[in-house]
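**Q** Kindly return the folded structure for what I paste below:
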Amino acid sequence: MGDDTLIAFFANADAVAQRIQEWNEYRLKQEIAAKERTIDIQVEKASDAKANKLAAHKLEKIQAWNEAQLERQKLRQKRFEQFKGLVFWLGGWVGSGRSGIFFFISAVLISATATAVAIINLPTFLSCPNSKSLCIN
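**A** So this is what the prediction gives:
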């Protein structure tokens, strides 16, 4: 009976050791899975943080570009207003007093000169330099 008791004891001890080993392996797998999940979450957080950082940087660039476009538009508008004021001032100066008379007389003289040159050259345009042409008939 002593041998049977020892055999039963060792069989039970082996079964208990087997269960303990299975339980330890299960717990180890659980810990590994938990650490993998923790690592995955940390990686995801890091990638989210990096994506957020890149998005924020891109947003800053877009905002700076928009501000630069607004500044350019304001500068263009300011230049246009200055040009418009200069044109109106020049028009007022040309249309008033002696300067207006000077520009009017200059325009009349230029027109008269252009007309005289055209009239002087008109016979040259109409003449036929070739004696065998049809315009001599």
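**Q** switch to C-alpha atoms for all contacts and neighbour counts from now on
**A** Will do.
**Q** mind listing the helices for the protein?
**A** In the chain, the segments counted as helices under DSSP state H are 2-94, 97-126.
**Q** so can I have CSV of these showing mean neighbour count?
**A** Formatted as CSV, the helices of the chain follow (neighbours: other Cα atoms under 10 Å):
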stretch, mean neighbour count
helix 2-94, 12
helix 97-126, 12
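**Q** give the contact list for A116.
**A** A116 makes no contacts at all, as judged by Cα atoms under 8 Å, 6 or more residues apart in numbering.
**Q** what's the distance between it and G92?
**A** 31 Å (Cα to Cα, to the nearest Å).
**Q** Then K84?
**A** Distance from K84 to G92, by Cα to Cα: 12 Å.
**Q** do the same with V117
**A** For V117, the distance to G92 - Cα to Cα - is 32 Å.
**Q** for L70, same thing?
**A** Distance of L70 to G92, computed by Cα to Cα: 33 Å.
**Q** A49 too?
**A** Counting by Cα to Cα, the separation of A49 from G92 is 64 Å.
**Q** Could you do E67 as well?
**A** As judged by Cα to Cα, E67 and G92 stand 37 Å apart.
**Q** likewise S99?
**A** 10 Å.
**Q** And D3, by the same measure?
**A** For D3, the distance to G92 (Cα to Cα) stands at 131 Å.
**Q** How about I101?
**A** On the measure of Cα to Cα, I101 and G92 end up 13 Å apart.
**Q** I have a second one here; can you model it like the first so I can compare?
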Amino acid sequence: MSEIKQGLWYSEEHEWVQDMGDGTVLVGITDFAQDRLGDIVFVELPETGTEVGAEDGIGTIESVKTVSDLFSPVSGTIVEVNEELTNAPERVNEAPFGSGWMVKIKLSASPDEAFAKLMNAEAYGKHIDE
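**A** The predicted structure follows:
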């Protein structure tokens, strides 16, 4: 059974969003997604300063099985990327909700607007059970 953390928001594409409370969010992939991908061997992330729209492709995640696109679940500007994943992409497998986070985004809308199309933990649990 995949771990689903309470208090986060989730996209249909299996990204999670953590509201940092200062107009920024952390984004990563869910435990379900990293489990399905298998051993992650490479992560390509966007440059800081990149403006993104909700559902825009912002990078790729390569595993021993496949290459998968990473999508932004919210609109805003990339203000930080997890540089540690360059040399340690396995962190996504080891701690998808911790040191395996991908990007930090400054929201271009209010949190209420930004999270309107995302799912809470309960709804995401139902989504992956379907």
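**Q** Quantify their similarity with the TM-score.
**A** Comparison of the two superposed chains (TM-score structural alignment, normalised by the length of the second structure) gives a TM-score of 0.17, and 37 aligned residues with a Cα RMSD of 4.2 Å.
**Q** what separates D69 of the second structure from E44 of the second structure, distance-wise?
**A** 9 Å.
**Q** Residues in contact with both of the two, list them for me.
**A** 59-61.
**Q** which one of those is nearest D19 of the second structure?
**A** Nearest to D19 of the second structure among these is G59, at 20.8 Å by Cα to Cα.
**Q** I figured that closest one was touching V81, is that so?
**A** No: under the criterion of Cα atoms under 8 Å, G59 of the second structure makes no contact with V81, lying 11.0 Å away.
**Q** who are the neighbours in contact with F103 of the first structure?
**A** Contacts of F103 of the first structure (Cα under 8 Å, 6+ apart): V94.
**Q** gap between it and K84 of the first structure?
**A** Applying Cα to Cα to F103 of the first structure and K84 of the first structure gives a distance of 21 Å.
**Q** do the same with K58 of the first structure
**A** In terms of Cα to Cα, K58 of the first structure sits 39 Å off from K84 of the first structure.
**Q** what does S106 of the first structure give?
**A** 25 Å.
**Q** Please apply the same query to T38 of the first structure.
**A** T38 of the first structure is 68 Å from K84 of the first structure, by Cα to Cα.
**Q** hmm, back to that, would you format the shared contacts of D69 and E44 of the second structure as a markdown table with distance to R36 of the second structure and neighbour count included?
**A** Shown next, in a markdown table, are these (distance: Cα to Cα, whole Å; neighbours: other Cα atoms under 10 Å):
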| residue | distance to R36 of the second structure | neighbour count |
| --- | --- | --- |
| G59 | 18 | 16 |
| T60 | 15 | 16 |
| I61 | 12 | 20 |
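**Q** Among the residues you listed, which ones are in strands?
**A** Under the assignment DSSP state E, the shared contacts of D69 and E44 of the second structure contribute 59-61 to strands.
**Q** and those as TSV, adding distance to W9 of the second structure?
**A** TSV is the format used below for those (distance: Cα to Cα, whole Å):
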residue	distance to W9 of the second structure
G59	20
T60	21
I61	20
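**Q** nearest to N87 of the second structure, of these?
**A** I61 (13.5 Å).
**Q** Run a quick neighbour tally on the closest residue to that closest one other than its chain neighbours.
**A** Nearest residue to I61 of the second structure, sequence neighbours excluded (Cα to Cα, 6 or more residues apart in numbering): V43, at 4.6 Å. A count of nearby residues for V43 of the second structure, using other Cα atoms under 10 Å, gives 24.
**Q** Remind me which helix or strand V41 of the second structure belongs to.
**A** Counting by DSSP states H and E, the element that carries V41 of the second structure is strand 40-44.
**Q** which is the next helix or strand following that strand?
**A** strand 51-52.
**Q** elements contacting that following strand?
**A** Contacts defined by 3 or more Cα pairs under 8 Å, 6 or more residues apart in numbering; DSSP states H and E place strand 51-52 of the second structure against strand 76-81.
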